[in-house]
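[1] pasting the sequence and the predicted model now:
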Amino acid sequence: MVLSSAALFSQIKEEKLILDKKREPEVKKIEKKKTSVETIKNYPPEEKSQNPVQYQITNVPALSDFQTSTIQGEDITPKIEADQYQNYARFGMGNYGKVLLDGYATYQLNPQTEIGLDAHVLSTHGLKNEYPWNSRSSQADLSAFMNAYTNSGKINVTAGFGSQDYNYYGIYALEPAPDAVLKQQVQNFSLNGFYDHYSNKILNSAQVKTGILNDHFNAKESVASVKVNLSQHEMKFPLPDVTLNADLGVGFESVNSRFDLLEQHESNYFEGILEPKITFFRGKSYLMIGSGFSFLGAEQNNNLLTDRLKENKTYWFPKAEVLFASSPLANLYLGVDGGLQHNSYTEMLQRNPFLVSDQEVLPTETKYRLYFGIKGDVNEHVKYDVSAGFSEVRNIMFFKANGLFDHINTLNRSAYNYANTFSAVYDNGSVNEVKASVQYFPLQNLSLNAAMNYNFYRLDNQDKIYNIPEFNAEFGGQYRLLDQKLLLGFKAFFISERTTNSFSYTEDPIAGIFIPEENTAERLSGYADFNLSAEYKFHKNFSVFAIGNNLTNAQYQSYKGYKVLGAQVLAGVKVSF
């Protein structure tokens, strides 16, 4: 099994802009038939294409998904697949002071090796008409990579640097001066390596991921993981038409975090992982039985503790799945799994960039997750997947709004001390989930997709989970026309109401303090966000593009106090070479 790659920094899905720059085949939301194998260059070789590998998690892409600043829409510009030119440079401008610079270039060292660079810069002056203080943001990302295709396997190495520069502009409880300094800056470095062996004998795949983060307030974090999958596939079994696959995942993960503000939390986690499993196949049906063993060593400290807290603990998690492939129309499946998910400041910023630079970091333990579903191909034009599940979880992470960190009656405050930041909190409980997705291909040049998720949390110590919607859905599509010179894209997001806490303050001039009052059950309204894109190639080397985000001008908040940009239009030119 291979862990999937993710960008170190991102925002909630409906708020981010992702450039479509993956150079590796993408696995769709719904699996295509397992007999199909994507072919790129000389990968996979003939012996593997005849016995395609059934991956459970996507291949690591050669490039990261570049994210923008925290109040952008999503770049849904489609890629002209008929374009013979892989390298390009883009420049675009739009309202809210948006400026986009974007480029990608590769060089073929030899028929089996290529190197490349990917650069992206986006900036905006933010919501000047909504906030008198600074809501400007910018992001710069650079990635360098190498792909090599040897006789035995495929190698990818990717090094990345990213910098996000933005402001804690979501102030709702006080009225600071327009020139209040609200700056936050996050920088990250990453180095990832991936090896996929063409044969499934002994060594199947190996992956190394490392990352280093620091921010404007001197938070520091390092993350690392190594995962090796050993396997022996297509073994004979003494039953008619039954074959056996045996896999063993071995690896470790570490997360080391240190903060210099407030309580100055510090934590170090190291997890050793062992995941054996065997899978019995008969036709397209299978039965997988396995286990997950984890050894976790943890150290925690903050300036309120006199001694470091140390703990060593061993975990066992069930893993099993059965799929009944009665027909292409309906494949029933059910299973159980569990495991540790290492939360980190890096991962927290993916979900909420407006965190104060001092966080308690705890891993989330899914004791078990039971699930069942049905998926299939109605015909060659429609694919679907519907599932439901129930899980028992310890340390479910969500975000709670912070008030003032001191109540002194002054507006000369630090950037994070205006009741404008959030902190991770944890609770134990259960999760009920329902998921559904569908893909529809009515025409050769038209594809449509939809997905929805419903999650209901029942927590031990809190009535409602904060800042997580129970329901979210998305709809999208791409349409190619005019001999593939014109590409149109559409994507819409629907998010239900969310519960959050918030603060209000009154002045006590005699005592010289602010008196706080907390609302523990405020509701943030749900919203719909519609986005369109278009790209037209008027010359083999030149095209123009336009992106429209939040076109209904929905005035919603990503988190309490953080209004998003209204209707946005960005247009520019693209040069391919």
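    Structure's in. What do you need? Numbering: from 1, shown residues only.

[2] use CA for all of it now, contacts and neighbours both
    Noted.

[3] how is Ala89 assigned, secondary-structure-wise?
    strand (DSSP: H, G, I helix; E, B strand; the rest coil).

[4] wait, what's in contact with the residue nearest to it when sequence neighbours are not counted?
    Closest residue in space to Ala89, ignoring its immediate chain neighbours: Gly103 at 4.1 Å, by Cα to Cα, 6 or more residues apart in numbering. Taking Cα atoms under 8 Å, 6 or more residues apart in numbering, we find Gly103 in contact with 87-90, 118-120.

[5] repeat that for Met397.
    364, 424-427 are the contacts of Met397 under Cα under 8 Å, 6+ apart.

[6] next, the one to line up against it:
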Amino acid sequence: MNRKIQILSILLLGVSQVAFSQIKEEKLILNKKREPEVKKIEKKKTSVETIKNYPPEEKSQNPVQYKITDVPAVSDFKTSTIQGEDVAPKFEGTAQNNYVQFGMGNYGKILGDANISKTLQNKLEVGGDFHFLSTQGLKKEYDWDSKQSSATIGAFVNSYGDKGKLNLNAEYGLNNYNYYGIYALQPSSDVDLKQTVNQFKVNGYYDFYSNEILNDIRVKSSFLKDHFDAQENQVSMLANLSKHAVEMGKSGITLNADLGIGLEAVKTDFAIRDRNSSNFFNTSLTPKVTFRKGDSYLMLGSAFSFLNAKNSNDLMAEQMKNNKTYWFPQAEFQFAAAKEFKFYGGVDGGLKINTYGDMLQENPFLVSDQYLKPTETKYHLYVGLRGDIDETIKYDVSAGYGKMRDIMFFKGNSIFDNGFTLNRSAYNFANTFSAVYDDGNVSDIKGSIQYFPLANLIIDGEVRFTKYDLKNYEDIYNVPLLNASIGAKYTMLDKKLLLGFKGIFASDRTTNSFAIEGIANPGMIYQSTENKNDKVGGYADLNLSAEYKFHKNFSIFALGNNLLSSKYQTYKGYKVLGAQILGGVKITF
């Protein structure tokens, strides 16, 4: 191995220690006989022919673990945008499915998780998964409670039959935290800011080995309830029909035909403030055909949505009902001049049902009373260039422009009543957010790259620029103009030592905020003044991890998060933890 390259690799690891334990790590295939997969470069699903590499007999000999959760080995505090994501690199090819790990760190952080599975007769695999994470929060930054904890427990079943594979999983999650981001008032230290979210999920997936007619079937369900009696039930089903690899004479062109049939139902009820209630039922059809020759292809299709929506709250005289049919264009082409240069472009669109559960994943500090509307992407045009250079560098660069209706983002709330008292509900300190909607256009430029300089070194990077031009709001709130990340993992000492880093960068964001003053007369009240052009600063979050295997069944790990101890905020008032060090042990069996 070239010594200069080794030295350069180690220097890169030292310089780029960025957000290591906070972005989802997707495994890469390093076998040079195969084209390496690319992290987050190709997200778009087309009807381009794919080869399903899991015939029944092969699956029975080498079953694949079905992950029901992303087990956060190095989760950040709840206030971080990167909380709950496992970015610690994994030992490739030597990892075992069954493990237990435990870790402790500063800020009172405790981590424990386990994954156990067993393959039974008749190609049946059963297993369970458990995860727990807690932290005491920012005691030196806030007088009141900012601790949080989360726990998930799940079970799964994998069955590999003669015609396809079946995956079933059930999971219960509990998130317990506080609305601690108070910046405009000064309550006492014993103020109750508690919020809890319980969610139970049941999912099923059947995938046929062939692409003949019925390709796969997916069913998902979710049941959510929070501390303020918000309730949301959601179920969705999707069936994909297909006929692939139809030869078009002797031209060398093959035809793929696909039809997706989907159903989605969401019912949400809130019990405080305006008592918003919503009920959505959406049916979707996505027919498409693809003509392919070699690596070049042309896909033509459409997407249809048939939405039935009902909304009500205490302010409405009667329930609002809406039945609407949507059509969206679907087309994509790729011209492969060479494997190094593949030009592509297309247009797409769609309808996204915004749910309370999805919103909480993005911003857990929402008031438990939201007006829910679907977001419509009327069209999104894009062009790009991607390629694989000598199976050492893989890249994708693209630019797009789209028109959207009811773009959803988060606006800060003021206090909900002007009474001159600090004896308030947990969400009534100008410390929560609500979803708002606006129509507009969006422009985006993004790029991803992966570099494999050595068999034991992977470097990846990603950057995205997104600009919104809204109809009513001058700026979109709490959305950065620029996001970027860089990461790497490096194995040493005969694959016994694994080093890694991941870094996340974001530009500042426009937000709204409130100044609140007490007025002595008349009646002793609070008066709020809104600043519609406040800023939440950008950040660089740098992270590092190391894991050493003493034995094939035993290893120790050390993780460092936010190593620059950046005092950034994800949302106004919500500071993240400073520099964090966590160490622990892991036993596999």
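    Structure received. Remember, predicted model here, so these are calculated numbers, not experimental data.

[7] now flag whichever of the contacts of Met397 of structure 1 is closest to Asn541 of structure 1.
    Ala424 (48.0 Å; Cα to Cα).

[8] map the closest one onto structure 2.
    Aligned counterpart of Ala424 of structure 1 in structure 2: Ala435 (TM-score structural alignment).

[9] returning to that earlier point: which of the contacts of Met397 of structure 1 ranks first by neighbour count?
    When neighbours are counted by other Cα atoms under 10 Å, Ala424 leads those with 22 neighbours.

[10] please state the offset of the strand or helix carrying it from the chain centre?
    For Ala424 of structure 1, the host element (DSSP states H and E) is strand 422-443. Distance, stretch centre to chain centre, for strand 422-443 of structure 1: 13 Å (Cα atoms, centre = their mean, to the nearest Å).

[11] list the buried residues in that strand.
    Of all the residues in strand 422-443 of structure 1, those buried under the rule 16 or more other Cα atoms under 10 Å are 422-441.

[12] longest single helix anywhere in structure 2?
    Ranked by residue count, the top helix of structure 2 under DSSP state H comes out as helix 3-15.

[13] packing partners of that helix?
    strand 497-506 (3 or more Cα pairs under 8 Å, 6 or more residues apart in numbering; DSSP states H and E).

[14] and whichever helix or strand comes after the strand it packs on, what's buried?
    Scanning forward in sequence from strand 497-506 of structure 2 by DSSP H and E, the next helix or strand is strand 509-519. For strand 509-519 of structure 2, a neighbour-count test (16+ other Cα under 10 Å) marks 509-514, 516 as buried.

[15] how about JSON lines for these, with distance to Leu482 of structure 2 added?
    Formatted as JSON lines, these follow (distance: Cα to Cα, whole Å):
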{"residue": "Arg509", "distance to Leu482 of structure 2": "9"}
{"residue": "Thr510", "distance to Leu482 of structure 2": "12"}
{"residue": "Thr511", "distance to Leu482 of structure 2": "15"}
{"residue": "Asn512", "distance to Leu482 of structure 2": "19"}
{"residue": "Ser513", "distance to Leu482 of structure 2": "22"}
{"residue": "Phe514", "distance to Leu482 of structure 2": "26"}
{"residue": "Ile516", "distance to Leu482 of structure 2": "32"}
